[in-house]
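*Asks:* Quick one, structure for this:
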Amino acid sequence: MFTQKFLVALLLAASLVSASVLRFGLDKRIKKRAPGDVITKCTVNNTVALTFDDGPYIWLNEIVDTLNAANAKGTFFFNGDNFGCIYDEAMTARVKYAYDHGHQMASHTWRHLHLNTLNEHQLHVEMWAVEEAIYRITGVYVAFTRPPFGEYNALVQQVAAARGQTLANWDFDSRDAAGASMAQTLGAYTNLIGSRPPTILTLNHEVNPDTPRDLPNIIRELQAAGYQLVTLAECLGQEPYQFVSPPQVRDASWTCGRR
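*Replies:* Predicted coordinates:
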């Protein structure tokens, strides 16, 4: 016979496990992936995936409008609390605007930390917090994570796999985060297009003030060369999200203050 004390302890342990599962989003809808899933290239011929890191930020709607005017799609790797809190009403509206206009949502983790310096628990928190935020705002549970600085190790891969995430880096860096001028960024794109790779997976930064001004010329050159400008998932022939539900209603928990 179990003692009352033992049964109480057992129920408490079960509740803690359940809370951990819910907190980190590890429910039955999460699709575990192989720990080696790190992509750097598109696989669908003649496609370009324009991706934008570090948002949501003040130029997001302008970038979305520029893409849509050219019948192009982009992928946005969002942080939760980097250049601003994703739960701020203006930021939330921008995320929803990008999603509602047909662009792909993806994770860039919560605070843009060096993931290869974190332990397993910290990694789950950094990934889960922004996954939850995007899910609350849009109703989609993302399937792709870009590690900040492109840095990862075996533990990062293991945690990403447990979360159903594919790690997504790039094969072309626009250098817009390294101080490249508008002319230098456009020149780098022009040189790349001239070498005519079968696919391109780009790294751009939404928070760079030159990005909205560079983008029309970049799009024009890529499309003139015959490339299709698609989302990351489309350039890989994969699904963009693990599951999709209705967006949630804002409440008092929509804050960056308690992370």
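
*Asks:* only C-alpha atoms for contact and neighbour calcs from this point on.
*Replies:* Noted.

*Asks:* Please report how far the residue nearest to Thr166 when sequence neighbours are not counted lies from Cys42.
*Replies:* With C-alpha to C-alpha, 6 or more residues apart in numbering as the criterion, Thr166 has its nearest non-adjacent residue at 4.8 Å, and that residue is Phe144. With the distance defined as C-alpha to C-alpha, to the nearest Å, Phe144 ends up 13 Å from Cys42.

*Asks:* structure for this one too, so we can compare:
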Amino acid sequence: MLFETVVLLLPFTLSLARPPPIIDDASPPRATVYSGCKVNNTVALTFDDGPYIHMNNISDMLTNASAKGTFFVNGHNYDCIYDKKVAARVQYAYEQGHQIAAHTWSHPDLSSLNMTEMADEFTKINDALLKVLGIKTPFMRPPYGSYNNLVRQVAYQMNQSLVVWDLDSGDSVGATLQESEGNYTMAIASRPANILALNHETVKTTAASLVPFAINALQNAGYQLVTVADCLGLDAYSYQADQVGTWDKSWFCPEDEDGDDN
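*Replies:* Below you'll find the predicted structure:
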């Protein structure tokens, strides 16, 4: 399966000079790209590539620390989001008040796709989030942080903004736990107004050790740990049903021949 790599920023660094969101008035219209938070004294801890086996533990650690996180999830990357156990994970995090947003269906480099292929990646994960959680998300993260004007055009058509990051823990590109902790320590020492941090819930050491380290270090530095939506001062969802979805036989990944429901 695919892991994130960094294409927008050098690994292990915090971007201190943050440009405002990119809004291009040229035709055709393109989605806004957020590369950092806007609300002072906030940190958005984000977790990519799930829903994976560590999702519940990460959710619990955040909740127990009175913190919130944001999970950018795939439809069929490590697991099929429609499998009962996998759907239960994302529902668990959502019901704890963490934000759930889109990370494409199968984790491709969107900039390598044509418009039809790209729209399919957006539509399938958005449909899954509507079925499983009863939500429509206005936020998506392109895999690898890779996007071009066509990606922004399709995102705009889907009523979504792109969210990248200004701090990379480095967990998906071979950083040791100590190096990832060092990235947070250096970022905190520079005392930015806010931080939008990239992590991966698929990395065992991130779930077991980096998350509690980051929570403790950031809170001790006086930051509020909030969702991406809260750190941007925006709504987390453009639609929310009264309750999450209930599994049925229509929940299956098209790549799975027999609609496995394990």
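
*Asks:* After superposing, what score do the chains get?
*Replies:* Their TM-score after superposition, calculated using TM-score structural alignment, normalised by the length of structure 1, is reported as 0.85; 227 aligned residues with a C-alpha RMSD of 1.3 Å.

*Asks:* sorry, back to before: residue contacts, the residue nearest to Thr166 of structure 1?
*Replies:* 106-107, 165-168, 240-241 (C-alpha atoms under 8 Å, 6 or more residues apart in numbering).

*Asks:* Show me the residues you listed that map onto strands.
*Replies:* 106-107, 166-168, 241 (DSSP state E).

*Asks:* Just the buried ones from the residues you listed?
*Replies:* 106-107, 166-168, 241 (16 or more other C-alpha atoms under 10 Å).

*Asks:* Format the residues you listed as CSV; extra columns: distance to Ile58 of structure 1.
*Replies:* Output for these, formatted as CSV (distance: C-alpha to C-alpha, whole Å):
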residue, distance to Ile58 of structure 1
Ala106, 18
Ser107, 18
Thr166, 27
Leu167, 26
Ala168, 24
Tyr241, 25
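
*Asks:* Name the nearest residue to the corresponding residue of structure 1 for Val244 of structure 2, ignoring sequence neighbours.
*Replies:* Applying TM-score structural alignment, one finds that Val244 of structure 2 aligns to Pro247 in structure 1. Once flanking residues are discounted, Pro247 of structure 1 sits nearest to Gly139: 4.0 Å by C-alpha to C-alpha, 6+ apart.

*Asks:* which residues touch the lengthiest helix in structure 2?
*Replies:* Identified as the longest helix of structure 2 according to DSSP state H is helix 115-133. Counting by C-alpha under 8 Å, 6+ apart, the neighbours of helix 115-133 of structure 2 from elsewhere in the structure are 74-75, 81-82, 87, 90-91, 94, 102-106, 110, 135-137, 150-151, 154-155, 158, 241, 243-247.

*Asks:* rerun at 7 Å
*Replies:* Around helix 115-133 of structure 2, the neighbours that count as contacts under C-alpha atoms under 7 Å, 6 or more residues apart in numbering are 74-75, 87, 91, 102, 104-105, 110, 135-136, 154, 244-245.

*Asks:* Ok, stretch 83-103 of structure 2 next?
*Replies:* 51, 55-56, 59, 68-74, 80-81, 125-126, 132-133, 137, 139-143, 227, 236, 247, 252, 260-262.

*Asks:* Now do the strands in structure 2.
*Replies:* Remark: strands of structure 2, listed N- to C-terminal, are 33-34, 42-50, 70-73, 99-102, 135-136, 139-140, 161-163, 167-168, 194-200, 224-226, 239-240; assignment by DSSP E.

*Asks:* which bit of structure 1 covers the fourth one?
*Replies:* Alignment note (TM-score structural alignment): strand 99-102 of structure 2 is matched to residues 104-107 of structure 1.

*Asks:* just the fifth one next, same as before
*Replies:* Using TM-score structural alignment, the residues of structure 1 aligned to strand 135-136 of structure 2 are 140-141.

*Asks:* wait, what's in contact with the residue nearest to Ala101 of structure 2 when sequence neighbours are not counted?
*Replies:* Taking C-alpha to C-alpha, 6+ apart as the measure, Ala101 of structure 2 lies nearest to Phe72, with 4.7 Å between them; neighbours along the chain are not counted. Listed by C-alpha under 7 Å, 6+ apart, the contact partners of Phe72 of structure 2 are 47-49, 100-103, 141.

*Asks:* same thing but at 6 Å, please
*Replies:* Applying C-alpha atoms under 6 Å, 6 or more residues apart in numbering, we find Phe72 of structure 2 in contact with 48, 101-103.

*Asks:* so what corresponds to it in structure 1?
*Replies:* In the superposition onto structure 1, Phe72 of structure 2 corresponds to Phe77 when matched by TM-score structural alignment.

*Asks:* how deep is Val203 of structure 2 tucked in, by neighbour count?
*Replies:* Neighbours of Val203 of structure 2 under the rule other C-alpha atoms under 10 Å: 19.

*Asks:* go on, the one 10 residues further on?
*Replies:* The local packing of Phe213 of structure 2 (other C-alpha under 10 Å) involves 15 other residues.
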